[in-house]
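> Sharing a model that was predicted from the sequence below.
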Amino acid sequence: MQYWLFKTEPDAFSIDDLAAMPEQTEHWDGIRNYQARNFLRDQVKLGDQVFIYHSSCTDVGIVGLAKVVKEGYPDHSQFNPESKYYDPKSNPDNPRWYMVDVKLQQKFAKLLPLSAIKSDPEITELGLVKKGHRLSIMPVNEQEAIRLLARLTNQA
């Protein structure tokens, strides 16, 4: 099992939106960065744990935990001209963009803010704390994932 951090803008799709989905499960679509796409297509696997991170909002940070319930498959929105994620250069025979399905595991009582993550001396490899790392999908090494989980479950 691996750990990942998936960023989402809560005004587009929040942890509460995931919680409201049937079976608290939804596809994670709209990724339009090749490195993040490669993670979804090649490395994110069934059963992997996903930290859900709210970004581009007032309170940025980790808000919940999900589990990958379906491995990478072509993102259907790339073929839909009505979708904001439409890609006219993508071909169904050789799709450009991929997505996975995630199921909510836990919504944390309190957000773990980016400032707390950055100030934690045991979190040094996570892309969030490195300058210039802005991917919407990023791996989390096991030691740092355990540290984040401990911080999230021990919040007052």
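Sure thing, it's come through.
> use CA for all of it now, contacts and neighbours both
Fine.
> Show me the strands in this structure, by range?
Under the criterion DSSP state E, strands of the chain are mapped to 3-8, 25-28, 49-54, 61-74, 98-113, 137-140.
> next up, a second structure to put side by side with the first:
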Amino acid sequence: MKSEPDDCSIDDLAAAPGQCVPWVGVRNYQARNFMRDAMRIGDGVLFYHSSCAQPGIAGLAEVASAPHPDPTQFDPASRWHDPKATPAAPRWMLVDVRLRARTRLLPLTEMRQRPELASLQILQRGNRLSITPVTPAQWQAVCALLGQPAR
């Protein structure tokens, strides 16, 4: 899951109540569908800093809730407001994310050099999705690089 550090960094997650935040603002249908249809409580999350000086994985987290409507879609003052969304027919869903571990930064440049991560969707040309699936083998490889247990 990618986040711009100015919006929500790994440090923001660590400082949040219960070290848990709602993953607000996703406005891509494919990324929304990953959260809505594929993510389950307890699933691991690679917390990735994007659109910053050194993008990369900044920590490990986990899905902490079932999917539920993103409240920002209903708020006219929010930059993520969607005038077509209603509480009766929400368009955008989110999951809550809880910190597992802050890690060293695993930079994008380092990930690109690792053959075991060559198929990682975030490394593919043209990938702009903020949420992408990770295979068990990719999860284990990243955890090994970060010196973290692959639970």
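Thanks, I have it. Keep in mind the model is a prediction, meaning the values are calculated, not measured.
> How close are the two chains, by TM-score?
Once superposed, the chains reach a TM-score of 0.95 (TM-score structural alignment, normalised by the length of structure 2), with 148 aligned residues with a Cα RMSD of 1.0 Å.
> ok so, going back, just send the strands of structure 1 back as a markdown table, with distance to A150 of structure 1 too.
Output for those, formatted as a markdown table (distance: least, Cα to Cα, whole Å):
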| stretch | distance to A150 of structure 1 |
| --- | --- |
| strand 3-8 | 14 |
| strand 25-28 | 25 |
| strand 49-54 | 13 |
| strand 61-74 | 13 |
| strand 98-113 | 11 |
| strand 137-140 | 14 |
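> Just name the most buried of the ones you listed.
Most buried of the strands of structure 1, by mean neighbour count (mean count of other Cα atoms under 10 Å): strand 49-54, with a mean of 25.
> residue range for it in structure 2?
Residues 44-49 of structure 2 are where strand 49-54 of structure 1 lands when matched by TM-score structural alignment.
> ditto for stretch 83-96 of structure 1
Going by TM-score structural alignment: stretch 83-96 of structure 1 matches residues 78-91.
> Stretch 22-35 of structure 1 now?
Counting by TM-score structural alignment, stretch 22-35 of structure 1 corresponds to residues 17-30.
> Quick check: end-to-end length of that stretch?
Terminal residues of stretch 17-30 of structure 2 are spaced 29 Å apart (Cα to Cα, to the nearest Å).
> picking that back up, end-to-end on the match of stretch 83-96 of structure 1?
End-to-end distance (Cα to Cα), stretch 78-91 of structure 2: 15 Å.
> and what of stretch 11-18 of structure 1?
12 Å.
> With stretch 68-79 of structure 2 instead?
Stretch 68-79 of structure 2 end-to-end distance (Cα to Cα) = 19 Å.
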